[in-house]
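> pasting the structure only:
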């Protein structure tokens, strides 16, 4: 028996990436609607309720509307939008984040796919908060840069098409200057933090890839943790993971945003200076991979009882 999967929003950037990862698999069948019916409410309702699993690649309001159309209690939903990432009745789809999280995903019919930036931030911070190395009320800062595909079709056009309405020739720009980015509640809530972190996102002129960095003044922290303690805690948290790895090295002179672009993995680094008591925690991932489509496929696999790594790019 194969699993039927309907991707609502399959024509978008994330939807296309998901389709690519599902192509050629014999353990599932992708349900599609003709272009003329993609926005037909009746056809969508039927597809949403007849599939074994649904992946939503829609704007937030449209994702909420799609969920409201689902009346079949057996349908498993993976929502790639921001709409349900801090909703209490949805399971957060970051299998590696907490002990038992994978089991929660497997037992749920409502799974929220993590955001790309929060994936890197939480991969670094959550194990350290859980271990008591970072106090839950510590003032956190996260600096991050993404490839422009993270902005969807409009931003892709702006960077690639000189005739686009918002065309740009910039190499790098920062945004989220009002410190109210929609990823912040997700970072705070799932990070177990008392206060929202200062989030400083940026976009650079490369199609895909992401660097997420958390600087820490170790000497100012209550336990003045060592770099070794941080690395040990991260290594213990991801010891059994095939997708999240902790790189133990001090001889890296630089890290490129493209280092693991095109994969569905996350690489974590903890750099520091023992003399100054400072550290730079760094996560590398693909904003379209583990930051979006790769995570959605992983969650789909877990939720439907299939091989967790099937279709993923390692």
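Cool, got the structure. The structure displayed is predicted, hence computed values, not measured ones.
> CA only for contacts and neighbour counts going forward, please
Will do.
> OK, contacts around residue 69?
Neighbouring residues of residue 69 by Cα atoms under 8 Å, 6 or more residues apart in numbering: 45, 48-49.
> mind doing that once more with 7 Å?
residue 45 (Cα atoms under 7 Å, 6 or more residues apart in numbering).
> so how far is residue 29 from it?
Computed as Cα to Cα, to the nearest Å, the residue 69 to residue 29 distance reads 21 Å.
> show me where the protein has its helices.
Assigned by DSSP state H, the helices in the chain fall at 13-22, 41-50, 60-69, 101-107, 116-130, 152-160, 184-191, 227-237, 294-303.
> highest mean neighbour count out of the ones you listed?
With neighbours defined as mean count of other Cα atoms under 10 Å, the helices of the chain peak in mean count at helix 294-303, which reaches a mean of 26.
> chain center to that helix: distance?
Averaging C-alpha positions (Cα atoms, centre = their mean, to the nearest Å) puts helix 294-303 11 Å from its chain's average.
> where along the chain do the strands fall?
Here the chain has its strands, by DSSP state E, at 3-8, 28-31, 53-56, 76-79, 91-92, 110-112, 141-147, 172-174, 198-204, 210-217, 244-247, 266-273, 278-285.
> need those strands in CSV with distance to residue 128, can you?
Shown next, in CSV, are these (distance: least, Cα to Cα, whole Å):
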stretch, distance to residue 128
strand 3-8, 35
strand 28-31, 37
strand 53-56, 31
strand 76-79, 27
strand 91-92, 19
strand 110-112, 23
strand 141-147, 15
strand 172-174, 27
strand 198-204, 18
strand 210-217, 12
strand 244-247, 13
strand 266-273, 12
strand 278-285, 11
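> tabulate those (TSV), appending distance to residue 259 and mean neighbour count.
Converted to TSV, the strands of the chain look like this (distance: least, Cα to Cα, whole Å; neighbours: other Cα atoms under 10 Å):
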stretch	distance to residue 259	mean neighbour count
strand 3-8	29	22
strand 28-31	31	17
strand 53-56	28	28
strand 76-79	27	28
strand 91-92	27	26
strand 110-112	27	25
strand 141-147	12	21
strand 172-174	18	12
strand 198-204	15	20
strand 210-217	9	22
strand 244-247	13	19
strand 266-273	9	21
strand 278-285	8	23
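> so which of these comes closest to residue 258?
Smallest distance to residue 258 across those (Cα to Cα): 7.6 Å, for strand 210-217.
> and here's the other structure:
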């Protein structure tokens, strides 16, 4: 764990976006100094570089291409460069960046605490990886298992255009998307869940602002050995025992996606029927909380030793 930095200085590059605003709001709970750029200069490379030079930690809340440019700008600063936490998709499968899902595997939080560059996880991958990786590491599921992932998110995850469409014009009640099967979160899920076979991922959006459910159906006979639903539950409980942010909850007959809106925690469940040899794994979280800004705050605390 890093030693705490006295009144660390943080610059959010892209603080006007949904994730940036969420991080800024959460930072009020930490003993840090927030550096803000003049809005008129937020696209000025020299002004942004000057802000970076003053910061201990820079949080990138930018589109992928802009995040890559910002990271290159930081690298040009050499030994005086700040540490980076990137909220885009740009570096989530990069080998020289540490993946910022602290609960993913034992020791991950320590890697985040000392890393110069950390990539904040995606919202859908946070739920999927939390469910899958413990099963693979425990030897319950083969890495080449044919995984199908279904997920629904609140419309706030779709950015400004989707938010405006839903809040001002009344968006659709439910919409499947990503049906070209090229969603940008798939490589992230495949790598960090330790799958060797590309998962089938079907995301959707509901007409509610915040919240998310990720669900993974399983045929128990396709898993290793004679596995019962309780074995899956025990595996998840062992992995997340004592975690303040990830809990393993009892199965329920129905789940509402918005329940954790505004919270930075995640609930995992195993809904099983041993007679039919079937189970459904679910993860419920706030797409803007544990799925975005809440995860960023957790990583900031680790990186600054708070």
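Sure thing, it's come through. This is a predicted model, so every value here is computed, not measured.
> and the TM-score between these chains?
Here the TM-score for the pair of chains, by TM-score structural alignment, normalised by the length of the second structure, is 0.95; 298 aligned residues with a Cα RMSD of 1.1 Å.
> about what we covered before: looking at the strands of the first structure, which is closest to residue 38 of the first structure?
So among the strands of the first structure, strand 3-8 is nearest, using Cα to Cα, at 8.3 Å.
> average distance between the closest one and the second structure?
By mean Cα distance after the TM-score superposition for the first structure, the fitted strand 3-8 of the first structure averages 0.3 Å away from its aligned residues in the second structure.
> same for that strand, what does it pack against?
Strand 3-8 of the first structure sits against strand 28-31, strand 53-56, with contacts defined as 3 or more Cα pairs under 7 Å, 6 or more residues apart in numbering; DSSP states H and E.
> could you export those as a markdown table, including distance to residue 230 of the first structure?
Below are these laid out as a markdown table (distance: least, Cα to Cα, whole Å):
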| stretch | distance to residue 230 of the first structure |
| --- | --- |
| strand 28-31 | 40 |
| strand 53-56 | 36 |
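> out of those strands, which is closest to residue 254 of the first structure?
strand 53-56 (36.6 Å).
> where in the second structure does that closest one align, residue-wise?
Aligned by TM-score structural alignment, strand 53-56 of the first structure falls on residues 57-60 of the second structure.
> distance of the residue lying farthest from the centre of the first structure relative to residue 217 of the first structure?
In the first structure, counting by Cα atoms, centre = their mean, residue 275 sits farthest out from the average C-alpha position, at 34.2 Å. Distance from residue 275 of the first structure to residue 217 of the first structure, counting by Cα to Cα: 12 Å.
> out of the strands of the first structure, which gets nearest to residue 291 of the first structure?
Across the strands of the first structure, residue 291 of the first structure has its closest neighbour in strand 278-285 (6.9 Å, Cα to Cα).
> packing partners of that closest one?
Applying 3+ Cα pairs under 7 Å, 6+ apart, we find strand 278-285 of the first structure packed against helix 116-130, strand 210-217, strand 266-273.
> distance to residue 145 of the first structure added to the helices of the first structure, as CSV?
Output for the helices of the first structure, formatted as CSV (distance: least, Cα to Cα, whole Å):
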stretch, distance to residue 145 of the first structure
helix 13-22, 18
helix 41-50, 35
helix 60-69, 23
helix 101-107, 27
helix 116-130, 9
helix 152-160, 14
helix 184-191, 15
helix 227-237, 22
helix 294-303, 19
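> residue 71 of the second structure -> the first structure?
Residue 71 of the second structure maps onto residue 67 in the first structure when the alignment is built from TM-score structural alignment.
> mind listing what the residue nearest to residue 148 of the first structure when sequence neighbours are not counted touches?
Sequence neighbours aside, residue 207 is the residue nearest to residue 148 of the first structure in space, at 5.3 Å (criterion: Cα to Cα, 6 or more residues apart in numbering). By Cα under 7 Å, 6+ apart, residue 207 of the first structure lies in contact with 147-149.
> likewise residue 193 of the first structure?
136-137.
> residue in the second structure matching it?
By TM-score structural alignment, residue 193 of the first structure lines up with residue 195 in the second structure.
> and that match, how close does it get to residue 146 of the second structure?
Counting by Cα to Cα, the gap from residue 195 of the second structure to residue 146 of the second structure is 9 Å.
> same question for residue 89 of the second structure.
Distance of residue 89 of the second structure to residue 146 of the second structure, given as Cα to Cα: 24 Å.
> neighbour count: those two, which is higher?
Each of residue 89 of the second structure and residue 146 has its neighbours counted (other Cα atoms under 10 Å); residue 89 has more, 20 against 15.
> trace that one over to the first structure, please.
When the first structure is aligned by TM-score structural alignment, residue 89 of the second structure is paired with residue 82.
> can you pull the contacts of the closest residue in space to its match that isn't next to it in sequence?
Nearest residue to residue 82 of the first structure, sequence neighbours excluded (Cα to Cα, 6+ apart): residue 60, at 5.9 Å. Residue 60 of the first structure sits next to 81-83 when contact means Cα under 7 Å, 6+ apart.
> mind telling me what the residue nearest to residue 148 of the first structure corresponds to in the second structure?
Using TM-score structural alignment, the partner of residue 207 of the first structure in the second structure is residue 209.
> for residue 169 of the second structure, see how far away that match is.
14 Å.
> likewise residue 137 of the second structure?
Per Cα to Cα, residue 137 of the second structure is found 46 Å from residue 169 of the second structure.
> next: residue 193 of the second structure.
Separation of residue 193 of the second structure from residue 169 of the second structure (Cα to Cα) stands at 38 Å.
> likewise for residue 247 of the second structure?
Separation of residue 247 of the second structure from residue 169 of the second structure (Cα to Cα) stands at 37 Å.
> swap in residue 278 of the second structure?
Separation of residue 278 of the second structure from residue 169 of the second structure (Cα to Cα): 41 Å.
> okay, how far is it across stretch 84-97 of the first structure, tip to tip?
End to end - Cα to Cα - stretch 84-97 of the first structure spans 17 Å.
> list the buried residues in it.
Neighbour-count burial for stretch 84-97 of the first structure, counted by 16 or more other Cα atoms under 10 Å, picks out 84-86, 90-97.
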